[in-house]
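**Student:** Okay, here's the prediction I keep looking at, along with the sequence it came from:
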Amino acid sequence: MHTRFPRAESREFDAAHFRQALSQFATGVTVITTRLADGTLLGLTASSFNSVSLAPPLVLWSLGTQANSLPVFSGNSHYVINILGADQAHVAQQFASKKENRFEGIPYSLSRTGQPVLDGVSAWFECHNRSQYPEGDHVIFVGEVEHCEVNPQAALVFHNGSFIRTGEI
């Protein structure tokens, strides 16, 4: 069921204040990776990750409609969501940069479907690109998890504009 309600009342809304309020919600940090048919690797940092369902196993993340990588992630059949560990802030920063080759110096291996899995992450989810929903200035991606792995460790968290290490497990 997909219910649509009328839009919220139109009123003045302070986007900067909204962003500041959102920054008070601590989130885990992920790097979403995929590989193009020609072997080119693509990845980006995202904090908009969440579980959706256990049966079937579904997760979601979102990407801005203005992102140059949107056509690639929209068109590829698979991607990997890498959950970064506490010592991987440099990885988050590199994949958030405008750097041409974001994989430079970052060790990885390939999943069963040939998607890049970053070394040292606390968990990763190999996803089939199940569905996409344009909402506002983002597209919400729902991935069906085909395989996942866990490497329990302290987490990297983003809060109030900064990376924070959680305590040891």
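**Tutor:** Arrived safely, thanks for sending.

**Student:** contacts and neighbour counts: CA atoms only from here.
**Tutor:** Will do.

**Student:** Tell me where the protein has strands.
**Tutor:** 27-28, 30-35, 41-46, 49-53, 58-64, 78-83, 108-110, 116-118, 123-135, 138-150, 156-159, 162-165 (DSSP state E).

**Student:** Out of those, which is closest to residue 99?
**Tutor:** strand 41-46 (10.7 Å; CA to CA).

**Student:** now the closest one and strand 30-35, what's the angle there?
**Tutor:** Put simply, strand 41-46 runs at 160 degrees to strand 30-35, going by axes from the mean of the first three to the mean of the last three CA atoms, to 10 degrees.

**Student:** which helices and strands does strand 41-46 pack with?
**Tutor:** Applying 3 or more CA pairs under 8 Å, 6 or more residues apart in numbering; DSSP states H and E, one finds that strand 41-46 contacts strand 30-35, strand 58-64, helix 89-96.

**Student:** try this one side by side with the last:
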Amino acid sequence: MTAAVSPPDAKAFRAALGRFATGVTLVTTRAADGQPIGLTVSSFNSVSLTPPLVLWSLSLGSSSQPYFDTAVDYAINVLAADQIELARLFATRPLASRFDGVEWTAGVNGAPVVAGCAAVFECRANARHLAGDHTIHIGEVLRCEHREVPPLVFHAGGFDLTPK
């Protein structure tokens, strides 16, 4: 006989998840009119080496959700430790002005590649899966690059500013 177990409340669940340190990314794409779209995302992981696949997830309530629901191409920009202000900007500024003053170039398929990042994965949408209150996006990596700099890390509800 198995004992009945209640799921954790949202506050306890979030606190436990906060014990797992993660990198910080900007996921970027272009709207149909060419406008750059992006947001701060910490839910990023590798999936497969062959073919090269990565995943990230996006809240169904995000203002960016409609753009990524239809995006064919996007870039996952892994922020460097000195890019904390970009993480904050893309998490808090209104969607239409997030790229104001941000240096970027168009990647292989047009998705914005942000300057100075620790790594960039340029992806083509491979699959989307609805899971709870998020969509899990799986992307096939078309091109990637990296620099030998420390990444920005998020842990326990804040940025880890410990010198590396």
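**Tutor:** Looks like it arrived, so ask away. Here the structure is a predicted model, which means the values were calculated and not measured.

**Student:** returning to that earlier point: most tightly packed of the strands of structure 1?
**Tutor:** Across the strands of structure 1, the average number of neighbours (mean count of other CA atoms under 10 Å) peaks for strand 78-83, which reaches a mean of 27.

**Student:** any idea what residue 113 of structure 1 aligns with in structure 2?
**Tutor:** Matched by TM-score structural alignment, residue 113 of structure 1 corresponds to residue 109 in structure 2.

**Student:** actually residue 28 of structure 1, not the one I wrote
**Tutor:** Alignment note (TM-score structural alignment): residue 28 of structure 1 maps to residue 23 of structure 2.

**Student:** Same check on residue 14 of structure 1?
**Tutor:** For residue 14 of structure 1, the aligned residue in structure 2 is residue 9 (criterion: TM-score structural alignment).

**Student:** Count the neighbours of its match for me.
**Tutor:** Using other CA atoms under 10 Å, the number of residues around residue 9 of structure 2 comes to 8.

**Student:** In contact with it, which residues?
**Tutor:** Going by CA atoms under 8 Å, 6 or more residues apart in numbering, residue 9 of structure 2 touches no other residue.

**Student:** what's the residue most central in space within structure 2 in contact with, if anything?
**Tutor:** Centrality entry for structure 2: nearest residue to the mean C-alpha point is residue 41, 3.1 Å, by CA atoms, centre = their mean. For residue 41 of structure 2, the contact set (CA under 8 Å, 6+ apart) comprises 24-27, 56-58.

**Student:** ok, for the match of residue 113 of structure 1, nearest residue in space, not its chain neighbours?
**Tutor:** Closest residue in space to residue 109 of structure 2, ignoring its immediate chain neighbours: residue 73 at 6.5 Å, by CA to CA, 6 or more residues apart in numbering.

**Student:** could the strands of structure 1 go into a markdown table alongside distance to residue 89 of structure 1?
**Tutor:** Shown next, in a markdown table, are the strands of structure 1 (distance: least, CA to CA, whole Å):
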| stretch | distance to residue 89 of structure 1 |
| --- | --- |
| strand 27-28 | 11 |
| strand 30-35 | 10 |
| strand 41-46 | 10 |
| strand 49-53 | 17 |
| strand 58-64 | 19 |
| strand 78-83 | 11 |
| strand 108-110 | 16 |
| strand 116-118 | 13 |
| strand 123-135 | 15 |
| strand 138-150 | 19 |
| strand 156-159 | 7 |
| strand 162-165 | 7 |
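
**Student:** What residue in structure 1 is paired with residue 88 of structure 2?
**Tutor:** Checking TM-score structural alignment: residue 88 of structure 2 goes with residue 93.

**Student:** How about residue 72 of structure 2?
**Tutor:** Match for residue 72 of structure 2 (TM-score structural alignment): residue 77.

**Student:** what do you get for residue 36 of structure 2?
**Tutor:** So residue 36 of structure 2 corresponds to residue 41, using TM-score structural alignment.

**Student:** ok now do its match, which residues does it touch?
**Tutor:** Residues near residue 41 of structure 1 by CA under 8 Å, 6+ apart: 33-35, 103, 116.
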